[in-house]
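Asks: The following block contains a protein sequence and its predicted model.
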Amino acid sequence: MPLEGPRPAGMNEPPEPDTGPSSAERRRAGARALGPVVAVVALGGAIGAAARYGASLLWPTPPGAFPWTTLTVNVVGCVVIGVFMVVISEVWAAHRLVRPFFGTGVLGGFTTFSTYAVDIRLLVGAGRPATGMAYLGLTLVAALASVWSAVWVTRRVVAWRQT
């Protein structure tokens, strides 16, 4: 049955043709925009992982020994990320690819949760569960304290230099 009476405004006109990009075109454009980010993260990750591997060659951990090298790498990485995040967020307006390159890539490749987890498993498997649990806790506390301290000190240094 046909509708009787006046129609609301806009009901008599045909729908506007959709002239915007299709969802496939938007996905392709998004992928092109993310391409440089993925590339710099990969490059930074390779650099960070190579540095971590170099540290393990310079200071190898004997089987069953406390993994000081991994602990040191993770703590140093946390200090650097603390300084970096203050500088990049509060001091320096960096290019949009600096944070993914250095923060996610280099420091993500340098620090290592996987080696940390394997080290704990190896210590427990070698009959040293207390050492493994101490390492687990020490790494967590040292990493959090390191990043927090680095942020705090960096903010103080920045404030002091600006006065």
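Replies: In hand now; what should we look at? Here the structure is a predicted model, which means the values were calculated and not measured.

Asks: From here on, just use CA atoms for contacts and neighbour counts.
Replies: OK.

Asks: Sticking with residue 79, tell me its helix or strand.
Replies: In the assignment (DSSP states H and E), residue 79 maps to helix 68-86.

Asks: any idea which helix or strand comes after that helix?
Replies: Sequence order places helix 98 as the next helix or strand after helix 68-86, per DSSP H and E.

Asks: just to revisit the earlier point, contacts for the helix holding residue 79 next, please.
Replies: Outside of helix 68-86, the residues within contact range by CA atoms under 8 Å, 6 or more residues apart in numbering are 52, 55-56, 59-61, 103, 107, 110-112, 115-116, 139, 142-144, 146-151, 154-155.

Asks: got another, please set it beside the one above:
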Amino acid sequence: MNWLFVVAGAVVGAPLRYLTDRALRARHESVFPWGTFTVNVAGSFVLGLLTGVSSAHTRLLLATGLCGALTTYSTFSYETLKLYESGAKGYAAANVAGSLAAGLGAVWLGVEATGAW
């Protein structure tokens, strides 16, 4: 039965990732993958917020389902490789460093925000 919580979260997370990417691509003409960057940072923040949640079902729904479908390491890796191969090595490096720094910062902020409540 737990898998239903994961599926329910993923039903929201996957379309949200897709729509975020489409919206950012429509507004910003850049080779930098802003959509993937944004969903990964947002997902890191939400996961940080969820550290204080004790309900197993809530964790399955939001952490595993929603955040798991919203964030994407594989797309991050692929887009970084494509940037590098196309000669945009600076953007590739910025994507790696920026994603790591922003993701860690976002999860830290989420944890701190939860602790403050």
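Replies: Structure received. Note that this is a predicted model, so its numbers are computed, not measured.

Asks: Would you mind reporting the TM-score between them?
Replies: Between these two chains, after superposing, the TM-score reads 0.88 (TM-score structural alignment, normalised by the length of structure 2); 116 aligned residues with a CA RMSD of 1.8 Å.

Asks: Show me where structure 1 has its helices.
Replies: Taking DSSP state H as the criterion, structure 1 carries its helices at 23-58, 68-86, 98, 107-110, 113-125, 129-162.

Asks: What span of structure 2 is the fifth one aligned with?
Replies: Under TM-score structural alignment, the match for helix 113-125 of structure 1 in structure 2 covers residues 73-85.

Asks: That stretch: average distance to aligned residues in structure 1?
Replies: Following the fit onto structure 1, the mean deviation recorded for stretch 73-85 of structure 2 is 0.9 Å by mean CA distance after the TM-score superposition for structure 1.

Asks: Now do the buried residues in that stretch.
Replies: Within stretch 73-85 of structure 2, the residues that qualify as buried by neighbour count (16 or more other CA atoms under 10 Å) are 76, 79-80, 83.

Asks: Then stretch 34-42 of structure 1?
Replies: 37-38, 40-42.

Asks: on that earlier part again, select only the buried ones of the contacts of helix 68-86 of structure 1 in ChimeraX?
Replies: This is how ChimeraX selects the buried members of the contacts of helix 68-86 of structure 1, with burial counted by 16+ other CA under 10 Å:
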select :52,55,56,103,107,110,111,112,116,139,142,143,144,146,147,148,149,150,151,154,155
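
Asks: For the residue nearest the centre of structure 2, give its distance to residue 55 of structure 2.
Replies: The central residue of structure 2, meaning the one whose C-alpha is nearest the mean C-alpha position (CA atoms, centre = their mean), is residue 40 at 1.9 Å. Computed with CA to CA, to the nearest Å, the distance linking residue 40 of structure 2 and residue 55 of structure 2 is 24 Å.
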